[in-house]
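> Sequence first, then the predicted structure, then my questions.
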Amino acid sequence: MAIHKKAVSVAIGAAALASAAVLAPTQAMAQGYPTRPVTMIVPFAAGGPTDVVARSLAEAMRKSLGQTVVVENVGGAGGTIGTARVAKAPNDGYTVLLMHIGFSTAPALYRKLSYDQAHDFQPVGLTVDVPMTLIARENFPAANIKEFLTYVKANAGKLSMANAGIGSASHLCGLMFMSTIGSEFQTIPYKGTAPAMNDLLGKQVDFMCDQTTNTTGQIKAGKVKAYAVTSKTRVPSLPDLPTLDESGLKDFSVGIWHGLWAPKGTSPEIVAKLQASLQAGLDDPAFKQRMTELGAIVLNDKATPAALDTLVKSETAKWGAVIKKAGVYAD
């Protein structure tokens, strides 16, 4: 019996040593992290609203990480191609994903995804919430939001509404708008926000709903007509625009939140460093000033894995119901 106990003890000791040998390089890597640039994947085209947030955040995070944060645009399929890239990336902390609300809507919009939204990612934290604006071509006949709502309801079948593609923020806002007012329009999907905005500026389409990070400059330059914002309260950078809620569409609220993820299996130590850098970036005065100018709300009190995980679960359920009701799917 004594020999048996000794054998068991030796076996346990050997297993512990083996486990320590496996963990030691991982812990050492985490302690030294980062030793090279970190790539932030943005699953949309350069110059779009999410890209604007990412580039400002990357610079702010660089200061605390001590390494460059390189923004790489991997667009296509409503953000799912770039998202899949991160799901399959090494979980060493050198590839992260900056994605918006589309992270929660993709499971309902796409019949087949090459990643598992619920299991392939490690949340790091929320970053910003961006209100949407309801804008139209510069020569649209309505002078204010009251006239706009009256006009679009009376001419629903004749008007065109642009969006940046299925699953984009502008597409989701448009779905919510059509559902709320009980009308349908000709929806024109584009391969990104830039071409959609170009056609709106060229008066090729009638109106669209898009993030303040993409529309504020055009609104202030008078190149488009702006009617309302989708947030619960007015946006400080666009104080003259009423909310849709105060304009008669009660409880209409669409905010395009953005979050930061790492691949599943990223060590807790590296996630903690990323989260600390994210927090420092959101608190950076230059970043906060830039986001304020663009109408974005910095979520520095929600820059945690738990806050992002909780929001993703609730938003997946909420938008899943909206998308199912609208009967919109992508292959």
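Structure's in. What do you need?
> can we go C-alpha only for contacts and neighbour counts from here?
Fine.
> Residue 97 in helix, strand or coil?
Put simply, residue 97 is strand when judged by DSSP: H, G, I helix; E, B strand; the rest coil.
> Residue 260 is in contact with that one, correct?
Yes - contact criterion CA atoms under 8 Å: residue 97 and residue 260 qualify, at 5.6 Å.
> tell me what whichever helix in the chain runs longest is packed against?
Assignment by DSSP state H gives helix 2-32 as the longest helix of the chain. In terms of contacts (3 or more CA pairs under 8 Å, 6 or more residues apart in numbering; DSSP states H and E), helix 2-32 is packed against helix 268-283.
> same for the helix it packs on, what does it pack against?
If contacts are counted by 3+ CA pairs under 8 Å, 6+ apart, helix 268-283 sits against helix 2-32, helix 49-65, strand 121-137.
> Would you mind giving the ones you listed as CSV with mean neighbour count and distance to residue 148 added?
Shown next, in CSV, are these (neighbours: other CA atoms under 10 Å; distance: least, CA to CA, whole Å):
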stretch, mean neighbour count, distance to residue 148
helix 2-32, 12, 55
helix 49-65, 21, 25
strand 121-137, 26, 9
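> among those, which is nearest residue 184?
Among the helices and strands packed on helix 268-283, strand 121-137 comes nearest to residue 184, with 15.7 Å by CA to CA.
> Distance from the closest one to the middle of the chain?
5 Å (CA atoms, centre = their mean, to the nearest Å).
> How about stretch 76-92?
13 Å.
> quick one: buried residues of that stretch?
Buried positions in stretch 76-92, judged by neighbour count with 16 or more other CA atoms under 10 Å: 76-87, 91-92.
> So residue 44 sits against residue 73, correct?
Yes - the pair residue 44 / residue 73 is scored as a contact, 5.9 Å apart, by CA under 8 Å.
> between those two, which one's more packed in?
residue 44 (29 against 18; other CA atoms under 10 Å).
> Could you check how far that one is from residue 130?
16 Å (CA to CA, to the nearest Å).
> and what of residue 15?
Distance, residue 15 to residue 130, using CA to CA: 51 Å.
> this is the other structure I want to compare:
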Amino acid sequence: MKTLLKLGTVAAAVAFSLGAQAAEEFPAKDKTITIVVPFAAGGPTDRVARDLAEALRKPLGATVVVDNTAGAGSSIGAARVARAAPDGYTILLNHIAMSTMPALYRKLAFSVPNDFEYLGMINDVPMTLIGRPTLPANNYKELVTWINQNKGKINLGNAGLGAASHLCGLMFQSALQVDMTAVPYKGTAPAITDLIGGQIDLLCDQTTNTTPQIEGKKVKAFAVTTPKRLTTPALKDLPTLAESGLKDFNVSIWHGLYAPKGTPAAVVTKINEALKVALKDPEFIKKQEGLGAVVITDKRVEPAEHKKFVQAEIDKWGAVIKAAGQYAD
């Protein structure tokens, strides 16, 4: 027994020594840190990643690049990082999909709670409920009346199964206890085009996509999905869904950073410390505000709190998706 205890102590000491050495050497001068974005280049998540990569270079003292690995609602890119060497040089930047994949996909090549080290949250992106310009309703109260008068006839667009707009739409229908016809598109752009053209009635999507259309009066805006009203000039007069009667309605698209499971704790700490510095970078904050995003300043920037938050989101969205019976396979 004493021999086993001694061996266990030696193993723990070796592991600690290797972790400390990895942290001391991380990041190596001749190595590049790759942020994997599980979506195509040019989209909102890609923009967040590129802004963050730039803000991380100085505190990390390393080259940080973005690599897009799109497909299957972000699960292909996430799987790539889950399989990567746990050394801190390949990390994942993903959004709310981290909390919806466990329910949307019956078979995943990884476990969101168990196959990643959580590095910290980055931002929150509010969402807006918008309608076609010819919709009879001009405010949220009138919209609810119109919805109740047209049950079974309403087309609710989304950017694809598992997209932010799909999730917001599910939550909105659940809150109102009204079924609408889901019309999926291959991205937000064609969905908004059809909304403007009157082919669909409603869309709930993030401010990064809807604000220009609201400013240009190409769509009708009814509400925001966050607990508090927004300060963006074009959106500041919009009520929240919570204050409009949908108690506790709160949907935002958040982004976080993840490393493969087994990445040394000291390396996780180094990346997290660099992230905290990046999130205070004035230029990064300015760019995020330009996207309608709010940079995280609360405890969710800590790895443990980030993981706790994601688990709560998994529970929330799992219930919504299960009730709707909408799966990716």
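That came through fine. For clarity, every value in this text was computed on a predicted model and none was experimentally measured.
> coming back round to it: want to try TSV for the helices and strands packed on helix 268-283 of structure 1, with distance to residue 235 of structure 1 as columns?
TSV is the format used below for those (distance: least, CA to CA, whole Å):
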stretch	distance to residue 235 of structure 1
helix 2-32	41
helix 49-65	16
strand 121-137	8
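> looking at the ones you listed, which is closest to residue 242 of structure 1?
Of these, nearest to residue 242 of structure 1 by CA to CA is strand 121-137, at 10.0 Å.
> Point to the residue nearest the middle of structure 1.
residue 100 (1.0 Å; CA atoms, centre = their mean).
> quick one: what's aligned to that one in structure 2?
Taking TM-score structural alignment, residue 100 of structure 1 has residue 95 as its aligned residue in structure 2.
> Residue 163 of structure 1 too?
In structure 2, residue 163 of structure 1 lands on residue 158 (TM-score structural alignment).
> got the contact list for that match?
By CA atoms under 8 Å, 6 or more residues apart in numbering, the contact set of residue 158 of structure 2 is 164-166, 169, 182-185, 187-188, 191, 203-205.
> rewinding a little: distance-wise, check the match of residue 100 of structure 1 relative to residue 153 of structure 2.
32 Å.
> Also residue 278 of structure 2?
47 Å.
> The two - which one has more neighbours?
Set residue 278 of structure 2 next to residue 153 and count neighbours by other CA under 10 Å: residue 278 wins out with 24 against 12.
> Let me see the contact set for the spatially closest residue to that one that is not a sequence neighbour.
Counting by CA to CA, 6 or more residues apart in numbering, residue 278 of structure 2 lies nearest to residue 55, which is 5.0 Å off, once chain neighbours are set aside. By CA under 8 Å, 6+ apart, residue 55 of structure 2 lies in contact with 278-279, 281, 284.
> Now the buried members of those.
278-279, 284.
> on that earlier part again, can you tell me which of the contacts of residue 158 of structure 2 is closest to residue 246 of structure 2?
Using CA to CA, residue 169 comes nearest to residue 246 of structure 2 of those, at 13.5 Å.
> The closest one matches what in structure 1?
Under TM-score structural alignment, residue 169 of structure 2 pairs with residue 174 in structure 1.
> What about its match, how many residues nearby?
Residue neighbour count, defined by other CA under 10 Å, stands at 23 for residue 174 of structure 1.
> again with residue 154 of structure 2
18.
> Look at residue 36 of structure 1 and tell me its secondary structure.
At residue 36 of structure 1 the chain is in coil, as set by three-state DSSP.
> can you pull out the strands in the stretch 51-200 of structure 2?
Taking DSSP state E, counting those that start in this stretch to define them, one finds strands in the stretch 51-200 of structure 2 at 63-68, 90-94, 116-125, 127-131, 155-158, 181-184.
> I'd like these written out as CSV, with distance to residue 212 of structure 2 added.
Converted to CSV, the strands of the stretch 51-200 of structure 2 look like this (distance: least, CA to CA, whole Å):
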stretch, distance to residue 212 of structure 2
strand 63-68, 26
strand 90-94, 24
strand 116-125, 15
strand 127-131, 12
strand 155-158, 18
strand 181-184, 22
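> Ok, which of these comes nearest residue 20 of structure 2?
Going by CA to CA, the one of the strands of the stretch 51-200 of structure 2 nearest residue 20 of structure 2 is strand 116-125, 16.9 Å.
> which residues sit against the closest one?
Under the criterion CA under 8 Å, 6+ apart, residues 82, 206-208, 252-263, 268-269, 271-272, 275, 279, 292-296, 300-307 lie in contact with strand 116-125 of structure 2.
> Could you point out the residues of structure 1 onto which it aligns?
So strand 116-125 of structure 2 sits over residues 121-130 in structure 1, by TM-score structural alignment.
> how close does the match of residue 163 of structure 1 sit to residue 105 of structure 2?
18 Å.
> How about residue 209 of structure 2?
26 Å.
> thinking again about what came up before, so which of the buried residues of stretch 76-92 of structure 1 comes closest to residue 33 of structure 1?
Nearest to residue 33 of structure 1 among the buried residues of stretch 76-92 of structure 1, with distances taken as CA to CA, is residue 92, at 8.9 Å.
> Could you double-check that the closest one lies in contact with residue 266?
Yes - using CA under 8 Å, residue 92 of structure 1 is in contact with residue 266, at 5.9 Å.
> dump the residue contacts of the residue nearest to residue 128 of structure 2 when sequence neighbours are not counted.
Distances taken as CA to CA, 6+ apart place residue 224 nearest to residue 128 of structure 2, at 4.4 Å, with adjacent residues excluded. By CA under 8 Å, 6+ apart, residue 224 of structure 2 lies in contact with 126-129, 230, 238-241.
> Please apply the same query to residue 230 of structure 1.
Counting by CA under 8 Å, 6+ apart, residue 230 of structure 1 touches 131-134, 243-245, 252-255.
> what does it align to in structure 2?
Aligned partner of residue 230 of structure 1 by TM-score structural alignment: residue 225.
> how far away is that match from residue 169 of structure 2?
Residue 225 of structure 2 is 11 Å from residue 169 of structure 2, by CA to CA.
> on that earlier part again, I'd like the contacts of residue 158 of structure 2 written out as JSON lines, with distance to residue 111 of structure 2 added.
Putting the contacts of residue 158 of structure 2 into JSON lines (distance: CA to CA, whole Å) gives the following:
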{"residue": "164", "distance to residue 111 of structure 2": "21"}
{"residue": "165", "distance to residue 111 of structure 2": "24"}
{"residue": "166", "distance to residue 111 of structure 2": "22"}
{"residue": "169", "distance to residue 111 of structure 2": "26"}
{"residue": "182", "distance to residue 111 of structure 2": "28"}
{"residue": "183", "distance to residue 111 of structure 2": "29"}
{"residue": "184", "distance to residue 111 of structure 2": "27"}
{"residue": "185", "distance to residue 111 of structure 2": "27"}
{"residue": "187", "distance to residue 111 of structure 2": "26"}
{"residue": "188", "distance to residue 111 of structure 2": "28"}
{"residue": "191", "distance to residue 111 of structure 2": "31"}
{"residue": "203", "distance to residue 111 of structure 2": "31"}
{"residue": "204", "distance to residue 111 of structure 2": "28"}
{"residue": "205", "distance to residue 111 of structure 2": "27"}
